[in-house]
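Participant: With the sequence up front, the predicted model follows.
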Amino acid sequence: MSLLGLHHVQLAIPYGAEDRARAFYGDLLGLTVVPKPQELAGRGGLWFETGTLRLHLGIETPFNPARKAHPAFTVQDLIALRTRLAAAEVEVTEISALPGLTRFYASDPFRNRLEFIQPG
């Protein structure tokens, strides 16, 4: 047995928050909403994809944001993303670089922690 890769990451969002999630992950971050399978569509939430990246947002009641556990998204231009997030009044938290990586944290509208990293 061997693990081959990561199929998707799932984060929780509150009930009824799909429009806010679509605005943040779709409009601001540029991910594309994809239809959920019919047997899962009634549960609410959203699925996003771009290239090989798959992000699933599921409804959690009661909702508790992921404050420590988080996805880390590799980006092409960290400075441009930081500027875009700041213009949208998303708070960015600078963190120390790791060898070969520049990075920062931000939170989605639901206070889930997100990490954005750029090699180099």
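Facilitator: It's in. Numbering: from 1, shown residues only.
Participant: all contacts plus neighbour counts: C-alpha atoms, from now on.
Facilitator: OK.
Participant: Run through the neighbouring helices and strands of the longest helix along the chain.
Facilitator: In the chain, taking DSSP state H as the definition, the longest helix is helix 78-87. Other elements packing on helix 78-87 under the criterion 3 or more C-alpha pairs under 8 Å, 6 or more residues apart in numbering; DSSP states H and E are strand 92-94, strand 113-119.
Participant: here comes the other one, which I'd like you to weigh against the first:
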Amino acid sequence: MRSHEHAAIGALCGALAVTLLARGRSFLEKLALWTYGLLLSVFIDLDHFVIARAKTGSWSYLTRAVRHPVWAFTEQESVFPDVEMKLDRLASHVLIGGGLVLALRPLSRLLAVFSAVVVYAHVLADLLREIEVA
């Protein structure tokens, strides 16, 4: 799934989660939480570069994306042309989400639950896209 699609899902899911979970919070707190969710829904995909490094032994995918960020966001299908990572990236998202929730829970129940909702929506969107493509 492309970054702009994850951003749209993160924005919608984050808005719904903020409405349901952050009652009684100030507008700025809600806005900060929503922004965090939007960023999380997009940047959790940075784990793809770590997976590509583990599979190929090279950071070349990351260095190319850093050198050409517009390309990395607009031509996402060509960022990892020869690296198969469908199940790896989904498993990685689940591990990251679980770890994030466990790490945030002692600090803020709201932030932990909100993070779980956003990562769940991200993984579900990826799964649905894989089913559609298959």
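Facilitator: It's in. Keep in mind it's a predicted model, so treat the numbers as computed, not measured.
Participant: Quick check: TM-score for this pair?
Facilitator: TM-score for the superposed chains, counting by TM-score structural alignment, normalised by the length of the first structure: 0.30, backed by 59 aligned residues with a C-alpha RMSD of 4.5 Å.
Participant: Take the helices and strands packed on helix 78-87 of the first structure and lay them out in a markdown table including distance to residue 74 of the first structure and mean neighbour count.
Facilitator: Listed next are those as a markdown table, based on distance: least, C-alpha to C-alpha, whole Å; neighbours: other C-alpha atoms under 10 Å:
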| stretch | distance to residue 74 of the first structure | mean neighbour count |
| --- | --- | --- |
| strand 92-94 | 16 | 13 |
| strand 113-119 | 5 | 18 |
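Participant: just so I know, which of these lies nearest residue 33 of the first structure?
Facilitator: strand 113-119 (18.5 Å; C-alpha to C-alpha).
Participant: Can you tell me what sits against the longest helix seen in the second structure?
Facilitator: Longest helix in the second structure, counting residues (DSSP H): helix 109-133. Residues outside helix 109-133 of the second structure that contact it (C-alpha atoms under 8 Å, 6 or more residues apart in numbering) are 1, 6, 9-10, 13-14, 17-18, 21-22, 33, 37, 40-41, 90, 93-94, 97-98, 100-105.
Participant: Please check those and keep the buried ones.
Facilitator: When these are checked for burial by 16 or more other C-alpha atoms under 10 Å, the buried set is 6, 9-10, 13-14, 17-18, 22, 33, 37, 40-41, 90, 93-94, 97-98, 100-101, 104.
Participant: Which positions in the longest helix of the first structure come out as buried?
Facilitator: Quick answer for helix 78-87 of the first structure (16+ other C-alpha under 10 Å): 78, 82, 85.
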